[in-house]
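Participant: build me a structure from this.
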Amino acid sequence: MTPAPPRKPAERPYHHGDLRRAILTAALDVIAADGPSALSLRDLARRAGVSHAAPAHHFKDRTGLLTAVAAEGFGLLAATLSEATDLKDSGVRYVRFARDHPAHFQVMFTPGLLRADDLELTAARALAGDALRGAVAAVRSEELGLDPRLAGVAAWSLAHGFATLLLGHNLDGPVGDQDPEEVFRALAAMLFRRDS
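Facilitator: As a prediction, the model looks like this:
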């Protein structure tokens, strides 16, 4: 009897691991370096070493990818804000988030890049908004001298404006070598002063 030829191992399909995460990470690198306009699914596929169609499996298109980046960013922001001890700390954490996640921050607040009706995005955005509103609600409106909705707008405007100016290097002169978070605390104390 002739022995059977050795069996070839079954070919295994190519498996990248967590391709979705790899594409998101590569996208964040591109956005941080060159902005969202430089983003291309074909380039991201090349960076990940997969076919040009592979990213579309997870994100459908460029808008889907940017929407996923924004949803992830709002989720991270909500988690950051939920740990705040008070309104000023919420603002400091907002500024810290922007500094730690500049690519997310840039995409999150550019609605023209995103699918506004995406469920993951709307849920994460709502969580972040609830965390900010919770911090404002913890301060009695008469202490702020504003109605709670306007106090929320004022707090968000201060934190968002400061973070945006900081990321754009517009505050390099005024802030200098000072810790930006401490500068923000001082500004918030000036603007949201509690008169006794």
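Participant: C-alpha only now, for contacts and for neighbours.
Facilitator: Will do.
Participant: who's in contact with A38?
Facilitator: V30, I31 (Cα atoms under 8 Å, 6 or more residues apart in numbering).
Participant: let's see it at 6 Å
Facilitator: By Cα atoms under 6 Å, 6 or more residues apart in numbering, no residues touch A38.
Participant: how far away is it from L66?
Facilitator: 12 Å (Cα to Cα, to the nearest Å).
Participant: what does R20 give?
Facilitator: 13 Å.
Participant: how about the residue nearest to the spatial centre of the chain, nearest residue that isn't a chain neighbour?
Facilitator: Central residue of the chain (Cα atoms, centre = their mean): G73, 2.4 Å from the mean position. In space, and not counting its chain neighbours, G73 is closest to H104: 5.1 Å by Cα to Cα, 6 or more residues apart in numbering.
Participant: and for L144?
Facilitator: Nearest to L144 is F192, by Cα to Cα, 6+ apart, at 6.3 Å.
Participant: another sequence for comparison is provided below:
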Amino acid sequence: MSDRPYHHGDLRRAILAAALDVIATDGPSGLSLRDLARRAGVSHAAPAHHFRDRTGLLTAIAAEGHGLLATALAEATDLRDAGVRYVRFAREHPAHFQVMFSPELLRADDLELTTARALSATALTDAIAITAPAGDGTDTRLARIAVWSLAHGFATLLLGHNLDGLLGDEDPEEVLRALPMMLFPSA
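Facilitator: You can find the predicted model right below:
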């Protein structure tokens, strides 16, 4: 008799959680459905029922990440706050963040992913619109690119520990709050 449970409960969530742990420590390249099944205590074929394959799993992680990011950005009060929320999201969800912006790992045409991406893009655009209302001459497309580039670059450098020597004891969120003022003095 096997000591593995016949029913797992929420296998999809268990596989996602295990995958996020692996990605956080070993990166997406360390991910194996067989290993995740072993960690969840199920047969090696069980994860395929939820994700079909490794790409499907990574796509689900990216979609979940974009949904979480959209939620984080939805409460932004201005550009600085949107940037801080973006970086906070990256710090709190580093595995999602790694996968979300690696299109070579994902199914670009996945409906859940495209919907979640649209939600996070809209949340970012809405935060820009708070600061630069339509009709004030601001090119919101370029503003969105600038804000996203600043926040994403800062988050990437921070997660890679590339800012450790530059930040010292300063709170990364406070440093980021000051950066948009250099680009957008009216922000």
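Participant: how about G153 of the second structure, what's its match in the first structure?
Facilitator: Matched across to the first structure, G153 of the second structure falls on G161, judged by TM-score structural alignment.
Participant: correction: A82 of the second structure
Facilitator: Using TM-score structural alignment as the criterion, the counterpart of A82 of the second structure in the first structure is S90.
Participant: the helix or strand harbouring its match vs the second structure, average distance?
Facilitator: Assessed by DSSP states H and E, S90 of the first structure sits inside helix 87-100. Compared with the second structure after the fit, helix 87-100 of the first structure shows a mean deviation of 0.4 Å (mean Cα distance after the TM-score superposition for the first structure).
Participant: where do the helices sit along the second structure?
Facilitator: Using DSSP state H, the helices of the second structure run over 11-26, 33-40, 46-51, 54-74, 79-92, 94-100, 111-131, 140-159, 164-167, 172-183.
Participant: and of these, who's closest to P5 of the second structure?
Facilitator: With Cα to Cα as the criterion, P5 of the second structure lies closest to helix 33-40 of the helices of the second structure, at 10.0 Å.
Participant: buried residues in the closest one, which are they?
Facilitator: L33, R34, D35, L36, A37, A40 (16 or more other Cα atoms under 10 Å).
Participant: D53 of the second structure versus S43 of the second structure, what's the distance?
Facilitator: Applying Cα to Cα, the value for S43 of the second structure to D53 of the second structure is 14 Å.
Participant: so the match of A82 of the second structure touches T80, yeah?
Facilitator: No. The criterion here is Cα atoms under 6 Å, and S90 of the first structure misses it with T80 at 8.3 Å.
Participant: residue in the first structure matching G168 of the second structure?
Facilitator: Match for G168 of the second structure (TM-score structural alignment): G176.
Participant: how many other residues sit next to the aligned residue in the second structure for the residue nearest to G73 of the first structure?
Facilitator: Under the alignment (TM-score structural alignment), H104 of the first structure maps onto H96 of the second structure. Around H96 of the second structure there are 27 other residues, counting by other Cα atoms under 10 Å.
Participant: do you know how far H96 of the second structure is from Y6 of the second structure?
Facilitator: 30 Å.
Participant: how many other residues sit next to the counterpart of D18 of the first structure in the second structure?
Facilitator: Aligning on TM-score structural alignment places D18 of the first structure opposite D10 in the second structure. Look at D10 of the second structure: counted by other Cα under 10 Å, it has 8 neighbours.
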